[in-house]
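Novice: coords please:
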Amino acid sequence: MAIDIFTEESIICDKTAYKYYRTPPRFLEACPPLHLYSRDPRYYTLRKEPLVTEVLGTPLHVITDSAQKRSHGVTLRFHVIDRELLRGCIRETLHGFHVASPELTLFTLSRTLTFNQLVMAMYEMCGRFTLYEPSEALSNELFIRHATDVHDGWSCVSSEDGKPSKLWTRPPLTNLSTLRDFAARIKGVRGHKLFERALDCVSGMTASPLEAQISMLLWMDPALGGQGYQHFENNYLVKYSHGAGILTGKPGAEIDLRVVSPADTREWMLECQGKIVHDRVGAGTKDALRATALQAMGHGVTLITSDQLRDQHKFAVLLMLLSEKLGIVWPNKTSRQLIAENNLRADIFGDWLGLTREPTAQELKKRRLDNKARRKPGHFTKRKKATNGSGKDKNTQMRG
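Specialist: Below is the predicted model:
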């Protein structure tokens, strides 16, 4: 529920809010309410709260509207946010405090994450997935409560051996339209340009980290390490023909990526086979049946794996396939663009779960300098997504 109040030391933001949004409700409910005690100067009680020790961690990132309260303490770290910006961007929780909205959380994260990591966080919050690993104490608490299988809209994806993984599915926390409205609202606020440019790098809603990774590799500007290709659509809905429906037992399918030619005359489907999501017993058979159904309807489809994306030589083969099927000519990258691609790969194929990790002072300084450079005019060209994932854009560095 959105509220329009400001309560000193009771609004969490930045990485603390990110951890909160990553935590399945069943684990939050297993912890007693938390109070950010203003009468506890050493925060002795606060540091022992289960919600802090098992979920949020320290330091707790909280919002203030007074520059005099800015601090980087071990327990609390204050972020100065103008009171007017908070209106409509604060949500009440059932856990004794308030939390910045997903949009405001991403904006505060832009001050501590790398640019690529900010884009990753945007994909996650706009997507139907998250990364979460409960503590042993919380897992045991849920087992005691017989609450391991509650219906809260969140589902843990099983790994190959049937054990719980770190990947969870859940409804999207926000969407691109809401983020764009928020970006328009913060015009003139320090950091808004970086936020807007990161938002330009998000192609759409994805359902897994693998889908986000290939989207970033294809969509992001070559100056940022991507291919700069705009003509595709995430989670494209296909209605099955009668025969395809009989084969799969489904009325239709949601295709991970529909890539179209620059002239919108040809298309090709990409289906992601994430190691965790798709390599379970029976999943391979379902994927094969769906691919066969699509091919029976005349759709070209390629199944891609994480290994194909991680290996640059195998990824080059995928680009060659798209080039052949869609008539795409991929321009040669400059040395600076190749360095940017290596940096992008290091981020997106790194520890996605670790986005909530507190950076060291040296890491934070380096990130701020890098993000400051990205805020300068002309660092890279602003791009807009073509309608329905197709059409031409004068800034796209592709030729059909």
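
Novice: C-alpha from now on. contacts and neighbour counts both.
Specialist: OK.

Novice: how deep is Leu60 tucked in, by neighbour count?
Specialist: 26 (other Cα atoms under 10 Å).

Novice: OK, contacts around the closest residue in space to it that isn't next to it in sequence?
Specialist: Spatial nearest neighbour of Leu60, chain neighbours left out: Leu76 (4.8 Å); criterion: Cα to Cα, 6 or more residues apart in numbering. With contact taken as Cα atoms under 8 Å, 6 or more residues apart in numbering, Leu76 is in contact with 58-62.

Novice: want to put them side by side, so please do this one too:
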Amino acid sequence: MDEIVCANTAFRYWRCPPQVRDLYPRLPSPEDGWRALAQSPFVTDVLKTPIITTTVPGGVNYHSGLRTTIHCDDASGVDSALETTMSFRVTNPLATLFTMARFVSPTDLVLAMYEFCGWFSVFEPTAAAEAELDKGKDAAENASTESLFELDESQDEAQWKRVYARVKVKEQVKAKGAYGKKKTKEVTKLKGTSLWMRKPLIELHELHEYARKMKSRKWGTKFFNAAQIVTGIAASPLEVAGILLLSLPRSRGGSGFRNVFVNDFTPLTASAKSIAGQKVCYEDIVIVNPTIMKAGILEIQGEVIHGSGAVLDHDVKRMTALQSMGYDVFLVTHDMLNDAELLDAIVRSLCSRLELRYRCKTKIQRTRETELRANVLCNWLEIGR
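Specialist: Presented below is the predicted three-dimensional model:
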């Protein structure tokens, strides 16, 4: 394929873990035609159709069920395109986000930015790919949340780790002392989720610099405004939802907290180190009142990581260590963020602990919060589709 893949199609490419890409054959040659290309396994399973590509000014535009072309000089430049091992070129992550701006909603663009700037990606393999991945699965490496961040610094960006959830399944086993008889036993197994951990594809400062550069271009204002909302490096979709629900202005459905820090680290005291078994702790979301130098910590507990809502012993020790140092630690789940009353109770408690003024939301603000909640607590697999 001679064209450069961009926008939503490139977004799906960058979401696909390298170990999954390696399972697929190269794409057909351009001489085989677009119909053969559209029917190739990697396109049907990952890229999907229509395939969105860039074309230089004056080039031919195509809009069909197989392909869509857009004009974007910056995306078709040498510095913006990369050669893949599958015999096609793709826009780099920054250019991918910029070309997505014309196809997705402002909120979805923000979520895509958080994903590319974050430590995670969302991808669901097909059943055939899943079977191949299971052959080399090493469940032990996913024993704790913290270990997911321990990516080998000697490796490049191709190193991804999958997040596994603990699920209970029923299996038939042979009963003791009963020849030929079987009984049903409930066992706990690890099941691969759609969440993968990897190094950020884009540095946060790179996103903001690129947004300023592209602001005067077509779709640049929308891109710039979305980038201003991305203020931290998150580790899961649920963290992103929590960040937006807490940090966005009340007029946009958020809680209006200003000094919000994401995945910040706190050095531990000697006693706290003995509890946590580590020198520092990384907190999911930290809200600070700089006037009194006090912070509230929110630990986001997603079922996608821990399975059935269970909190790992490692995380309990980490929370206990922080509490021993006088920090107020709030354990927040998906259901809490999804419940207006529960979220309001958390906000009220944070304001009380941090000596910040609490204000009830107006009817319009509550409506905006409902809309925001629906947009951020969404199925991330659907972004860009």
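
Novice: picking up where we left off before, what's the spacing between the aligned partner of the residue nearest to Leu60 of the first structure in the second structure and Asp2 of the second structure?
Specialist: Matched to the second structure by TM-score structural alignment, Leu76 of the first structure sits across from Arg67. Distance of Arg67 of the second structure to Asp2 of the second structure, computed by Cα to Cα, to the nearest Å: 13 Å.

Novice: Go ahead and flag the most central residue of the first structure.
Specialist: The central residue of the first structure, meaning the one whose C-alpha is nearest the mean C-alpha position (Cα atoms, centre = their mean), is Glu124 at 2.0 Å.

Novice: which residues does Pro134 of the first structure contact?
Specialist: 27, 54-55.

Novice: from those, which is closest to Lys239 of the first structure?
Specialist: Taking Cα to Cα as the measure, Lys239 of the first structure sits nearest to Phe27 out of the contacts of Pro134 of the first structure, at 37.6 Å.

Novice: From what I see, the closest one and Asn140 are in contact.
Specialist: No. Counting by Cα atoms under 8 Å, Phe27 of the first structure stays clear of Asn140, with 10.6 Å between them.

Novice: show me what contacts Arg368 of the second structure?
Specialist: Contacts of Arg368 of the second structure by Cα under 8 Å, 6+ apart are 251-253.

Novice: The alignment partner in the first structure of it and Asn332 of the first structure: what is the separation?
Specialist: By TM-score structural alignment, Arg368 of the second structure lines up with Ala340 in the first structure. Between Ala340 of the first structure and Asn332 of the first structure the computed distance is 14 Å (Cα to Cα).

Novice: Which other helices and strands does the longest strand seen in the second structure contact?
Specialist: For the second structure, the strand that runs over the most residues, judged by DSSP state E, is strand 182-198. The contact analysis (3 or more Cα pairs under 8 Å, 6 or more residues apart in numbering; DSSP states H and E) places strand 182-198 of the second structure against strand 120-122, strand 160-174.

Novice: Out of the contacts of Arg368 of the second structure, who's the most crowded?
Specialist: Gly253 (23 neighbours).

Novice: Apart from its neighbours in sequence, what residue is nearest the equivalent of it over in the first structure?
Specialist: Using TM-score structural alignment, the equivalent of Gly253 of the second structure in the first structure is Gly225. Nearest non-adjacent residue to Gly225 of the first structure, counting by Cα to Cα, 6+ apart: Glu341, 3.5 Å away.

Novice: returning to that earlier point: quick one: contacts of the longest strand of the second structure?
Specialist: 17, 119-125, 139, 148-149, 151, 157-175, 235-236, 304.
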